[in-house]
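*Asks:* Quick check, what structure comes out for this input:
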Amino acid sequence: MKRRTILKGGAAFGLASMMGGKMALAQGLEKAKIGFVYVGPIGDGGWTFQHHQGALAVQEAYGDKVEIVWQENVPEGADAERVLTQMALSGCNMIFTTSFGYMDPTNAVAAKFPDIKFEHATGYKRDHANVSTYNARFYEGRAVQGHIAGKMTKSNKIGYIASFPIPEVIMGINSYYLHAKKANPAVELSIVWAFTWFDPAKEADAAKALIDQGVDVIASHTDSTAPLAEAAKTNGAVIGFGQASDMSEYKPTPRVSSIIDNWAPYYVKRVGELLDGTYAQIDAWEGIAGGEVEIGEITDAVPADVKAEAEAMRDAIAAGTYHPFTGPINKQDGSAWLAEGATAPDGDLLGMMFYVEGITGEIPS
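*Replies:* You can find the predicted model right below:
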C-alpha cells in the first residue's frame, strides 16, 4: 500500500505539471528547481568538476530563485533512467544530463514528463520538444594542443588516451594529430583506448603504456588527473595537458596547457530563459569564440615562439579566420575528404567515425 501511495503521488504531480506547465513556462517562473546528473564525482578534477562549477554559477547568478540538486557517479544506461525519473518526480523544472551515454535515457524520461525541460550534453537526439542538446567544440582546443605537441616532442612520438569511440572523441584525435603533423612532419601518434570516462587506475595504465612506447607528449579525453600524475613521475621527460579543467596543480610541467570546459555561460543563460519565459528548444555547439572552450595558461615550459604560435592559432579560431579542419585532408585510406581550402561541415564532424590519413590502427567497434 505504501508503494502504491508513492506512485499515486508521482502521478498526481505529473498531472498537475501537464495541466499548468505550459502556462507557467509562457509566463516564466518565480522559482525553479534545477537538476544535474553526473557520470563521475564532482571532485574528479576534470569533466564532472567543470559541469558542477557551471551548476554553482547558476546558484550564484540567481540566488534563492533556484534550487540546485545533483547526483554523482550515475552509470550510463538503466541507472540513468531511474535517477532521471526520480529527479523529475521530485519537482525539477529542468534537468541537465552531462554525458553522451545519457542520450537515450534522457529522451525516454522526457517523453514521460513533457513539461520538464531536459538538456543533454554532447548528444544529438532531440526526440521530443522538451529535449535540447548542447556541446562544445573541443576539437578547436585539440588543434592548439597538437601544435604544442608537435613542436615539443623530442622522440617524435606523441600519445592520446581515448575514452569511447564516438565522434566527439575521434574528431579530437584527428585535430590533435593533424596539427602536430603540420608542426612536425616526423610525428607519429599512438592511441590507447581506455573505454571509460573516469577510472584513474585505467587512465594511469594507459599513460604508462604510452610512456613505455617512447611517447613524450600525452593528451587525454578522460576525466581524471591520472595521466598527468604518471607524466610527473618522469622528471620532466614527458609533458601533457589538462583535460576539461585546468588541472593547475601540475603546472608548469608536466601540464603545459589545458582545455577548460566552461559550461557556466550556457547553464546561466538557459536557466535564465526558463525563469523569464523565453526558453526554447535548441541545439547548441559553441567553442573558443563562445567561451565554452578555453585554452588554459601555456606555461613557461613551452618555448616562447611555440607559445606565441599556439596563442595565435587560438585567436584565429576565435576570430573565425581559421578552422582546424581545413583541406586538403584525406581519410585514413587515402581517399579525399576535404579539398584545398575547404572546411569541414558540422554534419561531417558530428558524424565523424574515421581517422585522417597518417594515423595507424583501427577505430574500435
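*Asks:* Could you use CA atoms for every contact and neighbour count after this?
*Replies:* Noted.
*Asks:* What about residue 6, how many residues nearby?
*Replies:* 11 (other CA atoms under 10 Å).
*Asks:* So in the chain, which helix runs the longest?
*Replies:* In the chain, with assignment by DSSP state H, the single longest helix is helix 2-27.
*Asks:* So for that helix, what gets flagged as buried?
*Replies:* 10, 14, 17, 21, 24, 25 (16 or more other CA atoms under 10 Å).
*Asks:* I'd like these written out as TSV, with distance to residue 148 added.
*Replies:* Compiled in TSV, the buried residues of helix 2-27 are given as follows (distance: CA to CA, whole Å):
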residue	distance to residue 148
10	54
14	53
17	52
21	51
24	51
25	47
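*Asks:* quick one: which of the residues you listed is nearest to residue 44?
*Replies:* Of all the buried residues of helix 2-27, residue 44 sits closest to residue 10, with 33.4 Å by CA to CA.
*Asks:* Grab the nearest non-local neighbour of the closest one.
*Replies:* In space, residue 10 comes closest to residue 89 once its chain neighbours are excluded; the distance is 5.7 Å by CA to CA, 6 or more residues apart in numbering.
*Asks:* List the contacts of the one you found.
*Replies:* Applying CA atoms under 8 Å, 6 or more residues apart in numbering to residue 89 gives the contacts 10, 13, 14.
*Asks:* OK, contacts around residue 78?
*Replies:* Residue 78 touches residue 105, counting by CA under 8 Å, 6+ apart.
*Asks:* Report the separation between it and residue 299.
*Replies:* As defined by CA to CA, to the nearest Å, residue 78 lies at a distance of 43 Å from residue 299.
*Asks:* do residue 131 as well
*Replies:* Counting by CA to CA, the gap from residue 131 to residue 299 is 40 Å.
*Asks:* Comparing these two, which residue is more hemmed in?
*Replies:* Of the pair residue 131 and residue 299, residue 131 is the one with more neighbours under other CA under 10 Å, namely 25 against 16.
*Asks:* residues touching the more buried one, list them.
*Replies:* 106, 107, 110, 117, 118, 119, 120, 281.
*Asks:* Would you reformat the residues you listed as CSV and include secondary structure, neighbour count and distance to residue 138?
*Replies:* Below are the contacts of residue 131 laid out as CSV (DSSP: H, G, I helix; E, B strand; the rest coil; neighbours: other CA atoms under 10 Å; distance: CA to CA, whole Å):
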residue, secondary structure, neighbour count, distance to residue 138
106, helix, 26, 23
107, helix, 23, 24
110, helix, 26, 27
117, strand, 22, 25
118, strand, 29, 22
119, strand, 28, 19
120, strand, 27, 16
281, coil, 15, 23
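*Asks:* for comparison, sequence B:
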Amino acid sequence: MGDTMSLKTILTSAAMVVGLATGAVADGHEPVKVGFVYVGPVGDGGWTYEHNEGRLAVEEAFGDKVETVFVESVPEGPDAERVMTQMALEGADLIFTTSFGYMDQTINVAAKFPDVKFEHATGYKRADNVSTYSARFYEGRAVQGHIAGHMTESNIIGYIASFPIPEVIRGINSAYIHAKEVNPDVEFKIVWAYTWFDPAKEAEAANVLIEQGADVILQHTDSTAPQAAAQAAGNVVTFGQASDMAEYAPFPRVSSIIDDWAPYYVARTQAVIDGTWESTDTWDGIGPGMVKIGEITDAVPADVKASAEALIERLRTGEYHAFTGPINKQDGTPWLAEGETADDGTLAGMDFYVEGLTAEIPS
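*Replies:* As a prediction, this is how the structure comes out:
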C-alpha cells in the first residue's frame, strides 16, 4: 500500500487544474459520462445511499459538463460484468464500481475497454485504467467500540457481519480492541449474514443477538433493519452504518460511521475532464474526512461522549493509530509489540482475529 495517495493530494491537484475544464461543453466537447454500479438500492439508507450522494455531488459540481448514470441492486458476479460492459459500450468515460465483490469483474471489463477509466471501491486489484479506493472504516469502529464498551450492561456486544473479507475482519478487531480497553469483561458475539443488504436477514441477525443477551449491536450491513429491531427491543444500543441513520437517534442509534465519497468522486471526475487521471490507490480515514463520525447523542453519558470525542481527535490528527500494540493474534502469538502500529499491508489483507475474540472466522 506504499503508493497510497491521500485525498488531500488528489483534491489539491484537482483544485490546481479546475479552471481548465470550464470550457469543455462550450468548446463543443461531449459531457464526460460517469457511471456508478451499486450493490444495493439507492434507498438502502446506508452504503449505496452514500455512494449515490457522491454521484449527486458530481452532478452539482460539474452541471452540464457531466452526465451520470447508475444501476442499482447489481449482484456481485456475472450480472455485474454485464452491467459494467453495457455502461462502457454506452459511452461511459469513468465507471465507479462500488462493492468489494465487483473486483474481478471490474478488472475483466477494464481489460476490454482500455480507454475507459474504472474506480473500484474497497478492492486491491489495479490496472493502468483501474484505480482502487477505500475508507479506513476501522477508525470509526474504534470509536464505536469505545462507546459500546462503556454502554453495555450485559457485557455482550453483538456484531452483524456481512462477508469474511479483510475489511469486515478489521472492523470487528478494531471495535473489540477498543471495547475491551474500557471494559475488560466485554464479550463479542458475531452473526454472519452473508449479505450486504437484506433487511429480513439483518433483522433476524439482530434478533438472534438480542436473544443471546447483546444490549449493543454493531453492523457491517447496509439497511436500517437492525436499528428497527433494536428499537422494538427497547434497551439495545446501535450505531448507524455507512450513513447517519439519524432517524433512529437519539436512541437506539447513539452515533454512526458516515462514508463521505463526494470529494473523491468530484476530484476523480475532474481528473478525467482534465486528462490527468492515472491509476492510484487511495485509503483515507477520519483525517481527510472520508470517514465521518455522526453526532454522538445525549443517550451517551457526558464523560463517555467526551472521551470518545478525544479519541476521534487523536485518530484525526494521526497522533493515535487504531491498531497500536501490544496486540496478540487470537491464538496468542504476538502481532504488535508495545507501541508498534500495524502496517497497511497487514491491515489490507487481515485474515485473523485478535486475542480475546472466541469466534472462528468462516472459511
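*Asks:* Give me the TM-score for these two chains.
*Replies:* Remark: TM-score between the superposed chains equals 0.92 [TM-score structural alignment, normalised by the length of structure 2]; 337 aligned residues with a CA RMSD of 0.9 Å.
*Asks:* how far out from the middle of the chain is the longest helix of structure 1?
*Replies:* 33 Å (CA atoms, centre = their mean, to the nearest Å).
*Asks:* And for stretch 78-93 of structure 2?
*Replies:* 24 Å.
*Asks:* Quick one: the strands in the stretch 251-363 of structure 2, in order.
*Replies:* 253-259, 281-284, 291-294, 327-328, 334-336 (DSSP state E, counting those that start in this stretch).
*Asks:* Out of these, indicate the one that is most buried.
*Replies:* Highest mean neighbour count of those: strand 253-259, a mean of 27 (counted as mean count of other CA atoms under 10 Å).
*Asks:* now for residue 285 of structure 1: what does it line up with in structure 2?
*Replies:* Correspondence of residue 285 of structure 1 to structure 2, assessed by TM-score structural alignment: residue 283.
*Asks:* ignore the last one, residue 306 of structure 1
*Replies:* Counting by TM-score structural alignment, residue 306 of structure 1 lines up with residue 304 in structure 2.
*Asks:* what's the distance between the nearest residue to its match once chain neighbours are set aside and residue 351 of structure 2?
*Replies:* For residue 304 of structure 2, ignoring the flanking residues on the chain, the nearest one in space by CA to CA, 6+ apart is residue 147 at 6.6 Å. Distance from residue 147 of structure 2 to residue 351 of structure 2, counting by CA to CA: 25 Å.
*Asks:* just residue 112 of structure 2 next, same as before
*Replies:* Applying CA to CA to residue 112 of structure 2 and residue 351 of structure 2 gives a distance of 32 Å.
*Asks:* Also residue 272 of structure 2?
*Replies:* Relative to residue 351 of structure 2, and taking CA to CA, residue 272 of structure 2 is found at 35 Å.
*Asks:* Likewise for residue 267 of structure 2?
*Replies:* 32 Å.
*Asks:* Residue 207 of structure 2 now?
*Replies:* 27 Å.
*Asks:* neighbour count winner among those two?
*Replies:* Neighbours were counted for residue 207 of structure 2 and for residue 351 using other CA under 10 Å; residue 207 has more, 20 against 16.
*Asks:* ok, now which ones touch the nearest residue to the more buried one once chain neighbours are set aside?
*Replies:* Using CA to CA, 6+ apart and skipping the chain neighbours, the partner closest in space to residue 207 of structure 2 is residue 229 (6.6 Å). Contacts for residue 229 of structure 2 (CA under 8 Å, 6+ apart) come out as 203, 206, 207.
*Asks:* Just give me the neighbour total for the second one.
*Replies:* A count of neighbours around residue 206 of structure 2, defined by other CA under 10 Å, yields 29.
*Asks:* nearest residue to it other than its sequence neighbours?
*Replies:* Using CA to CA, 6+ apart, the nearest residue to residue 206 of structure 2 is residue 226, at 5.4 Å.
*Asks:* Double-check that that neighbour belongs to a helix.
*Replies:* Yes - the assignment for residue 226 of structure 2 is a helix, going by DSSP: H, G, I helix; E, B strand; the rest coil.
*Asks:* what's the aligned partner of it in structure 1 in contact with, if anything?
*Replies:* Residue 226 of structure 2 maps onto residue 227 in structure 1, with residues paired by TM-score structural alignment. Shown in contact with residue 227 of structure 1 (CA under 8 Å, 6+ apart): 203, 204, 206, 207, 218, 220, 240.
*Asks:* Strands - which of these land there?
*Replies:* Those of these mapping onto strands are 218, 220, 240, per DSSP state E.
*Asks:* What is the burial count for the first one?
*Replies:* The number of residues packed near residue 218 of structure 1 is 29, by other CA under 10 Å.
*Asks:* which residue in structure 2 lines up with it?
*Replies:* Match for residue 218 of structure 1 (TM-score structural alignment): residue 217.
*Asks:* how about the nearest residue to that match, chain neighbours excluded?
*Replies:* residue 158 (4.6 Å).
*Asks:* swap in residue 279 of structure 2?
*Replies:* Nearest residue to residue 279 of structure 2, sequence neighbours excluded (CA to CA, 6+ apart): residue 131, at 4.6 Å.
*Asks:* Pull the number of nearby residues for the one you found.
*Replies:* Residue 131 of structure 2: 23 neighbours (other CA under 10 Å).
*Asks:* show me what contacts it?
*Replies:* Residue 131 of structure 2 neighbours (CA under 8 Å, 6+ apart): 118, 119, 120, 278, 279, 280, 281.
*Asks:* Show the residue spans covered by the helices in structure 2.
*Replies:* Using DSSP H, helices in structure 2 cover 7-16, 47-62, 78-89, 103-112, 137-151, 166-182, 199-211, 225-233, 262-274, 302-317, 344-348.
*Asks:* Any idea which of these gets closest to residue 125 of structure 2?
*Replies:* Here helix 103-112 is closest among the helices of structure 2 (CA to CA), at 6.9 Å.
*Asks:* can you give me the offset of the closest one from its chain's centre?
*Replies:* 22 Å.
*Asks:* can you pull the buried residues of that helix?
*Replies:* 103, 104, 105, 106, 107, 109, 110.
*Asks:* got TSV for those residues, with distance to residue 170 of structure 2 too?
*Replies:* Conversion of the buried residues of helix 103-112 of structure 2 to TSV gives the following (distance: CA to CA, whole Å):
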residue	distance to residue 170 of structure 2
103	19
104	22
105	24
106	24
107	24
109	29
110	29
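*Asks:* Closest to residue 292 of structure 2 out of those?
*Replies:* residue 103 (25.1 Å).
*Asks:* mind checking how far residue 164 of structure 1 is from residue 34 of structure 1?
*Replies:* From residue 164 of structure 1 over to residue 34 of structure 1 (counting by CA to CA), the distance is 28 Å.
*Asks:* more crowded one of these two?
*Replies:* residue 34 (24 against 20).
*Asks:* Noted, bye for now.
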